[in-house]
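# Give the three-dimensional model of this entry:
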Amino acid sequence: MIPATEPSASRALVAAAAAAALPSQFLTFMLGEEQFAVGILHIKEIIEYASLATVPMMPPCVRGVINLRGAVVPVLDLSARFGRASSPISKRSCIVIVELADSDGKQVLGMLVDAVNAVVDIGAADIEPPPAFGTRIRPDFIAGIGKAGGRFVSLLAIDRVLSGEEIVALARAAQH
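Below you'll find the model as predicted:
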């Protein structure tokens, strides 16, 4: 047990435990000039941006829905989810299809991103805890900061970013 007089050692242990819980392979992508990553175990597929069907009374972060092999999949604009302007659509825009576990089983969602980069390996030793302040997005959305290819990458806590309960609450707020 670490004595209470050593907060930096305690913080280091917590950071090491959190980094060990993260996957080692991540899909990196761009939102504006910033690079983000999601653990590949959540990634189902990556598709080219195609026209979306809009759904009335949805929060700004829900860009619309797509038909993915007969299933209706909501597509969230990550830039808007982070409180920024909506992502402009370009030739490199992609929809990253992710699968998350929820109380009803599995939930499939699409994330609109500006560009997909690559799958990278980031070892636990190259992952730092998320900063407590100074980020442009909610701190609880960041699982850690990884170092890949000489650049820092924000590793997203995708289950928090795409929380079904929170998206439903945003939709209800948009209706009132």
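# switch to C-alpha atoms for all contacts and neighbour counts from now on
Noted.
# gap between the strand or helix carrying Phe26 and the chain center?
Here Phe26, judged by DSSP states H and E, is contained in strand 25-31. Chain-centre distance of strand 25-31: 9 Å, with Cα atoms, centre = their mean, to the nearest Å.
# what's that strand packed up against?
strand 34-39, strand 105-113, strand 115-121 (3 or more Cα pairs under 8 Å, 6 or more residues apart in numbering; DSSP states H and E).
# Before we compare anything, build this one as well:
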Amino acid sequence: MDIQALAQEIPVEGEYSLEGIDFITSGEQYLTFLLETEQYAVDILCVEEIRSWERPTKIPNAPSYVKGVINMRGVIVPIVDLRLKFGIGEANYDETTVVIVLKYESAEQGRTIGFVVDAVSDVLNAEENEIKNAPAFGGIIPHHYVNGLVNVGEGVVTLLNVEALQQIEAHTIG
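Next comes the predicted model:
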């Protein structure tokens, strides 16, 4: 095998176009998941990893939606059940239950939190003009958690605000 001949076959940057590759998009990409029968999505760039459900170590006096913490390669990661946080039915943990670990970096700090969801669905490509504002009237999910809505087929996917999800509200013992 001639290494020089192989080197000649390597394309030079810009020499070939990547036409026909459908995973490259000018829009944003979102990881979609299920909570009960509804689809939600988060910015895929914030997804650190997707893990199967494992029972976390409980934290005394934590809010009921904080299931505990896990050790992820030396990092202590709080685990929040989104069904409980949003008041969507009962939390059931089965073989499709997963934890989506999200990392959000702001100017002040970076935070990594795992969110328990019923199942991961797909990756959604959404152009900016396809994202509609969430209606201002009430709903199950508080308005500040919602970045927008996207029509997908006959359904609607709710885009969640990762920065808002990273906030764990103050909890009083009582």
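# counterpart of the strand holding Phe26 of the first structure in the second structure, which residues?
On the basis of TM-score structural alignment, strand 25-31 of the first structure is assigned to residues 29-35 in the second structure.
# List the buried residues of that stretch.
Neighbour-count burial for stretch 29-35 of the second structure, counted by 16 or more other Cα atoms under 10 Å, picks out 29-35.
# who touches the spatially most central residue of the second structure in this structure?
Taking Cα atoms, centre = their mean, the centroid of the second structure lies closest to Val42, which sits 3.9 Å from it. Contacts of Val42 of the second structure were listed using Cα atoms under 8 Å, 6 or more residues apart in numbering, and they are 30-32, 159-162.
# Repeat that for Phe133 of the first structure.
With Cα under 8 Å, 6+ apart, Phe133 of the first structure has these contacts: Pro139.
# measure it to Asp140 of the first structure for me?
11 Å (Cα to Cα, to the nearest Å).
# And for Asp159 of the first structure?
10 Å.
# Pro130 of the first structure contacts Phe141, doesn't it?
No: with contact defined as Cα atoms under 8 Å, Pro130 of the first structure does not count as touching Phe141 (9.2 Å).
# Which position in the second structure pairs with Lys147 of the first structure?
Matched by TM-score structural alignment, Lys147 of the first structure corresponds to Asn151 in the second structure.
# How about Lys44 of the first structure?
By TM-score structural alignment, Lys44 of the first structure lines up with Glu48.
# Now do the SS call for that match.
Following DSSP: H, G, I helix; E, B strand; the rest coil, we place Glu48 of the second structure in the strand state.
# Show me the longest helix that occurs in the second structure.
Ranked by number of residues, the top helix in the second structure under DSSP state H is helix 3-9.
# Show me how far the lengthiest helix in the first structure is from its chain's centre.
Counting residues, the longest helix in the first structure under DSSP H turns out to be helix 7-21. Computed by Cα atoms, centre = their mean, the chain-centroid distance of helix 7-21 of the first structure equals 22 Å.
# and if you look at stretch 120-136 of the second structure?
13 Å.
# can you check stretch 115-123 of the first structure too?
13 Å.
# Check what contacts it and list those residues.
24-31, 40, 92-94, 146-148.
# residues in the second structure matched by that stretch, start to end?
With TM-score structural alignment as the criterion, stretch 115-123 of the first structure aligns to 119-127.
# Next up, the contacts around the counterpart of Leu76 of the first structure in the second structure.
Residue pairing (TM-score structural alignment): Leu76 of the first structure is matched to Val80 of the second structure. Taking Cα under 8 Å, 6+ apart as the contact definition, Val80 of the second structure lies against 65-68, 113-116.
# With respect to Asn92 of the second structure, which of the residues you listed is nearest?
Asn92 of the second structure has its nearest neighbour among the contacts of Val80 of the second structure in Val116, at 10.2 Å by Cα to Cα.
# Give me the distance between that closest one and Gly87 of the second structure.
For Val116 of the second structure relative to Gly87 of the second structure (Cα to Cα), the value is 13 Å.
# next one: Leu35 of the second structure
Taking Cα to Cα, one finds Leu35 of the second structure at 10 Å from Gly87 of the second structure.
# my guess is Tyr49 of the first structure contacts Ile97, does it?
No: in this structure, Tyr49 of the first structure is not within contact of Ile97 by Cα under 8 Å, at 11.3 Å.
# Tell me, how many residues neighbour Pro60 of the second structure?
7 (other Cα atoms under 10 Å).
# What does it correspond to in the first structure?
So, by TM-score structural alignment, Pro60 of the second structure is matched to Pro56.
# Ok, Ala136 of the second structure next?
Using TM-score structural alignment, Ala136 of the second structure pairs with Ala132 in the first structure.
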